[in-house]
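Q: fold the following for me, if possible:
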Amino acid sequence: MHNEEVLVRIAKGLVYTESEAAFQAPLRRTEQIFEYNLTPPSKPERRRSLLTEILGSVGERTVLLPPFHAGFGSNVHIGDDFFGNVNLTFVDDVEIRIGDGVMIAPSVTLTTTGHPVHPARRADFGRFSEPIVIEDKVWIGSNVVVLPGVRIGYGSVIGAGSVVSRSIPPMTIALGTPCRVVRHITDEDLTTRTAGSEIG
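A: You can find the predicted model right below:
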C-alpha cells in the first residue's frame, strides 16, 4: 500500500498497522522529548527552544511541566497561555489541537488512537486514529483520559478521573466514567470558589 493510501485510511479513521505507518517515523520527536524532560528548571530558554522543535505549533506563555510524553509531538498544537502539569501524555498519531487558556492537571492522557476489539485485527499493532480538539479556556482535572475523536467545548471543566469518550459541549461541567455533563456553567459561578461538590 502506498503512503498516500495509508494517510487516506488514517484520515478516515480506518484500521491501519504499524508497518503501514512506519514511513511516518521521521515525524517523531522522541530525542527532543527525552532532552526536554531532563532540562533543568534553571534553563527556561532551552526548554522553550525544545518545545518549539517538538510541537507542531506552540503559542506564547506556555508552561508544560516535565516529564511529559508523546508518540510524535509534531502532531500536537497548543495555543497561548497553556498550563500542562506533570505526566501529561499525548498519543498523537493524528492531530491534537489545544486552544488558548487551557489548563491540564497532573497525569492526563489525550489519546487519538484506539485498537479493534477482535484480537485478529490487532495483528501488527492494528489501530485507528481520530483527532482530539480542546477549545479555549478548558480545565481538565487530574487523571482524566480523553479518547479518540473527542472535542471539548469552550470553557468546560472535566472532573478528575473521568474517561471522556464523547464530545462535551461548551460551558459545562462533565465528569465520570463514561464522562457525562452534570450541569452548565453560569454567572452564579462567578461568586463561588469551586464548581461545587460534584467535581470534588
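
Q: drop to CA atoms for contacts and neighbour counts, all remaining ones
A: OK.

Q: what about the spatially most central residue of the chain, distance to Pro40?
A: Closest residue to the average C-alpha location of the chain: Leu110 at 3.3 Å, with CA atoms, centre = their mean. Distance of Leu110 to Pro40, given as CA to CA, to the nearest Å: 25 Å.

Q: one more: Thr109?
A: Look at Thr109 and Pro40: by CA to CA, they are 24 Å apart.

Q: cool, and Pro26?
A: 27 Å.

Q: next: Gly79.
A: Shown here: Gly79 relative to Pro40, a distance of 24 Å by CA to CA.

Q: and these two? Which one has more around it.
A: When Gly79 and Pro40 are compared on other CA atoms under 10 Å, the one with more neighbours turns out to be Gly79, at 19 against 12.

Q: I figured the more buried one hits Met103, correct?
A: No - contact between Gly79 and Met103 fails when scored by CA atoms under 8 Å: they sit 11.2 Å apart.

Q: name the residues that touch the helix ranked longest in the chain?
A: The single longest helix within the chain, with elements called by DSSP state H, is helix 44-54. Under the criterion CA atoms under 8 Å, 6 or more residues apart in numbering, residues 29, 32-33, 35-36, 39, 58, 73-74 lie in contact with helix 44-54.

Q: can you give me the buried ones in that helix?
A: For helix 44-54, burial by neighbour count (16 or more other CA atoms under 10 Å) applies to 47-48, 50-51, 53-54.

Q: wait, Ile185 sits on Ile173?
A: Yes - counting by CA under 8 Å, Ile185 touches Ile173, with 6.7 Å between them.

Q: any shared contact partners between the two?
A: Common contact partners of Ile185 and Ile173 (CA under 8 Å, 6+ apart): Ser156.

Q: those two: which has the busier surroundings?
A: Between Ile185 and Ile173, Ile173 has the larger neighbour count (other CA under 10 Å), namely 23 against 16.

Q: another sequence for comparison is provided below:
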Amino acid sequence: MTEYEKQQAGMVYNAPDADLVKELYACHDRCWEYNQIRPTHHAERNKMIRQILGKADEDTFINQPFHCDFGKHIRVGKRFFANFNFTVLDEAKVTIGDNCFIGPNVSIYTACHSTDPTERNSRQEWAKPVTIGNNCWLGGSVTILPGVTIGDNVTIGAGSVVVKDIPSNCIAAGNPAKVIKRIDAGEME
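A: A predicted model of the protein is given here:
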C-alpha cells in the first residue's frame, strides 16, 4: 500500500512521505491563494474554495483566513458558513452537513500522534475521520478532536474541546465538552 492508502485506511503511515508532502504543500499554496483574494470578491472566493474542498456548493462561504492540509477530504453541505481562522487538519475525511455555522477560530483535527516521544519523533501518524451532522453550530474557538461524530441539531458552546461523540438534538459545552441541555422536537420548530 502507498502511504496515502494507509492514511485513508486509518492505518499508521509515514507522514513525511514525499508524495504526501507534495500534495500537502500544493493544498497549502491553494489556501494561500484563497486567502489573498479580496474579501468582497465573493464569486472568485467561492470558485476557489470549491477547487480546494472535496465537496462544496455555490452557497459555501468561508471567511479568510482559512487553512487545511489536503482540502479534498473536506465535504460540506448546503449553506455552509465558517468564520475567520477556520483550520482543518484533514488527513482523514471531514464531513459536515447542511446548514452548519462555524464560529471564528474553530479547529477540526483528524491527525493523531503517539504520546510516546520516541514513536512521535519517528513521524509516524494515523488519522481518524470527523463527522458533523446537519443544522449544527460550533461556537468560537471550538476544537474537534480526531474520530468525533456530532449529531444533527447540535450547538457546541464557545471554547469547548470535543473529545467524544455528541448525540443529536442537544447543546454541549466545556473541556471536555459534555451535553448540558437536550433539545426536544418542539423547541426546534
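
Q: tell me the SS of the equivalent of the residue nearest to the centre of structure 1 over in structure 2?
A: In structure 2, the residue matched to Leu110 of structure 1 (TM-score structural alignment) is Ile108. Secondary structure assignment for Ile108 of structure 2 (DSSP: H, G, I helix; E, B strand; the rest coil): strand.

Q: and Ile108 of structure 2, what does it touch?
A: Ile108 of structure 2 touches 87-90, 130, 143-146, counting by CA under 8 Å, 6+ apart.

Q: and if you look at Ser19 of structure 1?
A: By CA under 8 Å, 6+ apart, the contact list for Ser19 of structure 1 reads Asp124.

Q: let me know the helix or strand that the equivalent of it over in structure 2 is in.
A: Here Ser19 of structure 1 is matched to Pro16 in structure 2, going by TM-score structural alignment. Under the criterion DSSP states H and E, no helix or strand holds Pro16 of structure 2.

Q: how near is Pro16 of structure 2 to Tyr4 of structure 2?
A: Per CA to CA, Pro16 of structure 2 is found 11 Å from Tyr4 of structure 2.

Q: same thing with Pro104 of structure 2?
A: Distance of Pro104 of structure 2 to Tyr4 of structure 2, given as CA to CA: 30 Å.

Q: for structure 1, which segments count as helices?
A: 3-11, 30-38, 44-54.

Q: the first one - contacts with which helices or strands?
A: Same thing as helix 3-11 of structure 1. Helices and strands touching helix 3-11 of structure 1, as assessed by 3 or more CA pairs under 8 Å, 6 or more residues apart in numbering; DSSP states H and E, comprise strand 128-129.

Q: with structure 2 overlaid, report how far the strand it packs on is off on average.
A: Taken over the aligned residues, the distance from strand 128-129 of structure 1 to structure 2 averages 1.1 Å (mean CA distance after the TM-score superposition for structure 1).

Q: which helices and strands does that strand pack with?
A: When contacts are defined as 3+ CA pairs under 8 Å, 6+ apart, strand 128-129 of structure 1 sits against helix 3-11, strand 113-114.

Q: got the contact list for Arg120 of structure 2?
A: Neighbour list for Arg120 of structure 2: 113-114 [criterion: CA under 8 Å, 6+ apart].

Q: go again with 6 Å.
A: Ser114 (CA atoms under 6 Å, 6 or more residues apart in numbering).

Q: look up how far Glu18 of structure 1 lies from the counterpart of it in structure 1.
A: Counting by TM-score structural alignment, Arg120 of structure 2 lines up with Arg122 in structure 1. Arg122 of structure 1 is 10 Å from Glu18 of structure 1, where distance means CA to CA.

Q: and stretch 99-114 of structure 2, how far apart are its ends?
A: By CA to CA, the extent of stretch 99-114 of structure 2 from end to end equals 35 Å.

Q: how about stretch 141-159 of structure 2?
A: This stretch, stretch 141-159 of structure 2, spans 5 Å end to end (CA to CA).

Q: buried stuff in that stretch?
A: Neighbour counts over stretch 141-159 of structure 2 (16+ other CA under 10 Å) mark 141-159 as buried.

Q: that stretch corresponds to what range in structure 1?
A: Using TM-score structural alignment, stretch 141-159 of structure 2 pairs with 143-161 in structure 1.

Q: what comes into contact with the matching stretch?
A: Contacts of stretch 143-161 of structure 1 (CA under 6 Å, 6+ apart): 107-113, 130-142, 162-175, 199.

Q: Asn83 of structure 2 maps to what in structure 1?
A: For Asn83 of structure 2, the residue aligned by TM-score structural alignment is Asn85.

Q: pretty sure its match contacts Pro106?
A: Yes - between Asn85 of structure 1 and Pro106 there is a contact at 4.8 Å, judged by CA atoms under 6 Å.

Q: returning to what we had before: ok, now which ones touch the match of Asn83 of structure 2?
A: Asn85 of structure 1 neighbours (CA under 6 Å, 6+ apart): 65, 105-106.

Q: relative to structure 1, which residues correspond to stretch 40-54 of structure 2?
A: Aligned by TM-score structural alignment, stretch 40-54 of structure 2 corresponds to residues 42-56 of structure 1.
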